[in-house]
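J.: Predicted model follows, preceded by the sequence.
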Amino acid sequence: MSDKSSGSVIPPRGDPQDAVHGSRRTGRTAAVIPAAGRGERLGPGAPKALRPLLGTPVLVHAVRAMCRAEAVSLVVVVAPPDDPGAVTEMLAPAGLPPGIEVVVVPGGASRQESVRLGLAALPPDVDVVLVHDAARPLVPAHTVDAVAAAVRAGAPAAVPAMPVTDTVKRVDPDPSRAPGAPEPVVATVDRAGLRAVQTPQGFARQVLAEAHRVHADTGGSEGATDCAGMVERLGHPVVLVPGHEEAFKITRPLDLVLAEAVLARRETLAHDR
């Protein structure tokens, strides 16, 4: 069990990975994984990030995904605040790639607070921060690197995204309407200009820190549903890079089934090589 007042560190194995240098920013890139939420839509039981996926916790898969990226040299996992030591023990034997430092810190009552605590744990030489959902355990390394590269090239924020393929209807969001009652359609939205965003979302560290500082001071994120939305509300530009179909979010039981199928396919392909 770790002291809740400080982070637990899993020491890096082997030589530390060289820092990634870009034309605009020359420090290190770190990934922050908030994993303190319950994920109740997945059903009763352990927090979503700690649920098994082919026998290995979802969180371990997500940490491995960040460690596989060439850009990342540090991963900060923001654990459930009541027992961060359990996450440290879970990750220690996980067979993470060598040369990557992994730090576990206790999280907060909300995702926003957990990300802020993860930011506070970063050393001074980190200037690019990737915020990644623990519930997106299958994001490919090349997607992670593309996000980091966009920020290194000078973007204040970069987000992976996919085109919206379903027809989208706008409805009247009447809070007095009974759950499950028919909803009147207001308009059909042109999906050509729509994108569904994924993670990791990448940021210049000072920009993300500013967003969390401002929104903490104002008492909330004012309707923003992700870190990129908080940055947008400060007037900073956000760019999109191509996402990947395997970077989907595990939210409901059916998503676990799909994730298992993707992992099984990956193992088959690796075996056949």
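T.: On my side now, so go ahead. The model shown is predicted, which means the values in this text are computed figures rather than measured ones.

J.: C-alpha from now on. contacts and neighbour counts both.
T.: Will do.

J.: Identify each buried residue in stretch 222-239, please.
T.: C227, A228, G229, M230, V231, V238, V239 (16 or more other Cα atoms under 10 Å).

J.: what's the helix or strand containing E232 packed up against?
T.: E232 is located in helix 227-233, with elements delineated by DSSP states H and E. Secondary-structure packing of helix 227-233 (3 or more Cα pairs under 8 Å, 6 or more residues apart in numbering; DSSP states H and E): strand 157-163, helix 205-218, strand 238-242.

J.: by how many degrees do the second one and strand 157-163 diverge?
T.: Going by axes from the mean of the first three to the mean of the last three Cα atoms, to 10 degrees, helix 205-218 is angled at 90 degrees with respect to strand 157-163.

J.: Give me the residues contacting helix 205-218.
T.: With contact meaning Cα atoms under 8 Å, 6 or more residues apart in numbering, helix 205-218 is reached by 112, 116, 119, 126-129, 156, 221-222, 227, 230-231, 234.

J.: and if you look at the first one?
T.: Residues lying outside strand 157-163 but in contact with it, judged by Cα under 8 Å, 6+ apart, are 143, 147-148, 150-151, 192, 194-204, 228, 231, 236-245.

J.: Now list the buried members of the residues you listed.
T.: Buried among these (16+ other Cα under 10 Å): 143, 147-148, 150-151, 197-204, 228, 231, 238-241, 243-244.

J.: Pretty sure A46 sits in a helix.
T.: No - using DSSP: H, G, I helix; E, B strand; the rest coil, the assignment for A46 is coil, not a helix.

J.: now it, nearest residue through space, not along the chain?
T.: In space, and not counting its chain neighbours, A46 is closest to R38: 7.5 Å by Cα to Cα, 6 or more residues apart in numbering.

J.: What of H236?
T.: P156 (6.7 Å).

J.: The nearest residue to L240 once chain neighbours are set aside: neighbour count?
T.: Using Cα to Cα, 6+ apart and skipping the chain neighbours, the partner closest in space to L240 is V159 (4.9 Å). Counted with other Cα atoms under 10 Å, the neighbours of V159 add up to 28.

J.: Comparison target below:
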Amino acid sequence: MKKTAVIVAGGTGVRMGSELPKQFLLLKNKPLLFYTIDVFLKAYDDLEIILVLPEAYVDMGQEIIDAYFDKDRVRITIGGATRFESVKNGLQQVHEEAIVFVHDAVRCLVSERLIRRCYEQALETGSAIPVIPSSDSVRLITEEGSDALEREKIVLVQTPQVFHSKILVPAFSIEQKGKFTDEASVVEAFGIKVSLVEGEQNNIKITHPIDLVMAEALLPSSAL
């Protein structure tokens, strides 16, 4: 089955307090984006990447591709104003039946093992959403205040979120709604249930400056 990864790198770096989008910040002297692209290309020799970037940073993204990777395996397309629009733009480049990974560019510590586990699950069930248990107590904010939730019934959602293209591409034809925070919510709104798969604690999303410090400590030596 053809394999395509849509890597969404549309962030602006506001929460990082940086003028440079966080996907281009340096980690061990290489951009975060390098590690994300690298692990997907290593996971499967026949996988291709569609890299979704803000228009103003296409040239910077192309420089990274030219410096480190086989440019025939990585294509760039322009992102939209929202994640939904950016993913939709990426999916417009999927022209053949495939297993499609959608991944946050700033989850640069994702492992080949998790990528393969998600692929195998999606091949079997049509979808694979990596999740990890919540280690914190959680509460639901209500009009009256807040309610405690059962932590054992809460999971935290990660990427890559992986689907058969026959499910994901049509799902993104529906109208965008505010509740769409990830691809799983889009597919469920389209009327299709999703399958969960075990995620990884180290698969953190680089959002705040402390995350960059953690990523440097967690980065495996094999990635350098």
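T.: Structure's in. What do you need? It should be emphasised that the depicted structure is a prediction, and the values quoted were computed from it without experimental measurement.

J.: And the TM-score between them?
T.: Scored by TM-score structural alignment, normalised by the length of structure 2, the superposition of the two chains gives a TM-score of 0.92; 224 aligned residues with a Cα RMSD of 2.1 Å.

J.: Please say which position in structure 1 F180 of structure 2 maps to.
T.: Taking TM-score structural alignment, the alignment pairs F180 of structure 2 with A224 from structure 1.

J.: Distance-wise, check the closest residue in space to its match that isn't next to it in sequence relative to M162 of structure 1.
T.: Spatial nearest neighbour of A224 of structure 1, chain neighbours left out: M230 (5.6 Å); criterion: Cα to Cα, 6+ apart. M230 of structure 1 is 20 Å from M162 of structure 1, where distance means Cα to Cα, to the nearest Å.

J.: for C67 of structure 1, same thing?
T.: 23 Å.

J.: What segments of structure 2 are helices?
T.: 32-43, 58-68, 83-91, 112-125, 165-171, 183-189, 209-218 (DSSP state H).

J.: Which parts of the second one count as buried, going by neighbours?
T.: Read that as helix 58-68 of structure 2. Buried residues in helix 58-68 of structure 2 (16+ other Cα under 10 Å): V58, G61, I64, I65.

J.: roughly how far out does that helix sit from the chain middle?
T.: 19 Å (Cα atoms, centre = their mean, to the nearest Å).

J.: which helices and strands sit right next to that helix?
T.: Partner elements for helix 58-68 of structure 2 (3+ Cα pairs under 8 Å, 6+ apart): strand 74-78.

J.: cool, the fourth one as well?
T.: Using 3+ Cα pairs under 8 Å, 6+ apart as the contact criterion, the elements in contact with helix 112-125 of structure 2 are helix 32-43, strand 98-104, strand 127-133, strand 161-164, strand 196-198.

J.: count of neighbours near the counterpart of H103 of structure 2 in structure 1?
T.: The alignment partner of H103 of structure 2 in structure 1, by TM-score structural alignment, is H132. H132 of structure 1 has 26 neighbours, counted by other Cα under 10 Å.

J.: still on that earlier bit, what lines up against the residue nearest to A46 of structure 1 once you look at structure 2?
T.: So, by TM-score structural alignment, R38 of structure 1 is matched to T12.

J.: So C67 and M162 of structure 1 - more neighbours on which side?
T.: Each of C67 of structure 1 and M162 has its neighbours counted (other Cα under 10 Å); C67 has more, 25 against 17.

J.: Spit out the contact partners of the more buried one.
T.: C67 of structure 1 touches S73, L74, V75, L96, P97, I100, counting by Cα under 8 Å, 6+ apart.

J.: Identify the residue nearest the equivalent of N89 of structure 2 over in structure 1 in space, chain neighbours excluded?
T.: Matched across to structure 1, N89 of structure 2 falls on L117, judged by TM-score structural alignment. Using Cα to Cα, 6+ apart and skipping residues adjacent in sequence, the residue nearest L117 of structure 1 is G107, 6.5 Å away.

J.: re earlier: so can I have a markdown table of the helices of structure 2 showing distance to P21 of structure 2?
T.: What follows is the helices of structure 2, written out as a markdown table (distance: least, Cα to Cα, whole Å):
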| stretch | distance to P21 of structure 2 |
| --- | --- |
| helix 32-43 | 10 |
| helix 58-68 | 11 |
| helix 83-91 | 15 |
| helix 112-125 | 25 |
| helix 165-171 | 27 |
| helix 183-189 | 22 |
| helix 209-218 | 12 |
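
J.: mind checking which of these is nearest T142 of structure 2?
T.: In terms of Cα to Cα, the element of the helices of structure 2 nearest to T142 of structure 2 is helix 183-189, at 21.6 Å.

J.: Nearest to L140 of structure 2, out of the helices of structure 2?
T.: helix 183-189 (18.8 Å).

J.: where's the closest one relative to the chain centroid, distance-wise?
T.: 14 Å.

J.: what's it in contact with?
T.: Against helix 183-189 of structure 2 from outside (Cα under 8 Å, 6+ apart): V102, I129, Q161, I167, L168, A171, F172, K179, F180, K193, V194.

J.: Mean distance between it and structure 1 after superposition?
T.: Aligned to structure 1 and superposed, helix 183-189 of structure 2 gives a mean residue distance of 0.8 Å (mean Cα distance after the TM-score superposition for structure 1).

J.: L114 of structure 2 corresponds to which position in structure 1?
T.: By TM-score structural alignment, L114 of structure 2 lines up with T143.

J.: Against A157 of structure 1, how distant is the residue nearest to its match when sequence neighbours are not counted?
T.: Distance criterion Cα to Cα, 6+ apart; nearest residue to T143 of structure 1, sequence neighbours excluded, is G243 at 6.4 Å. According to Cα to Cα, G243 of structure 1 and A157 of structure 1 sit 15 Å apart.

J.: what about the match of N89 of structure 2, neighbour count?
T.: Neighbours of L117 of structure 1 (other Cα under 10 Å): 19.

J.: Equivalent analysis for L168 of structure 2, please.
T.: 25.

J.: residues in contact with I115 of structure 2?
T.: Here I115 of structure 2 is in contact with F40, A43, P160 (criterion: Cα under 8 Å, 6+ apart).

J.: so which of those residues hold up in structure 1?
T.: Checking the contacts of I115 of structure 2 against structure 1 (both residues aligned by TM-score structural alignment, their matches' Cα atoms under 8 Å), the contacts still present are F40, A43, P160.

J.: How about the contacts made by the last one?
T.: When you say that, I think you mean P160 of structure 2. Counting by Cα under 8 Å, 6+ apart, P160 of structure 2 has contacts F101, V102, H103, D104, I115, C118, I129, P130.
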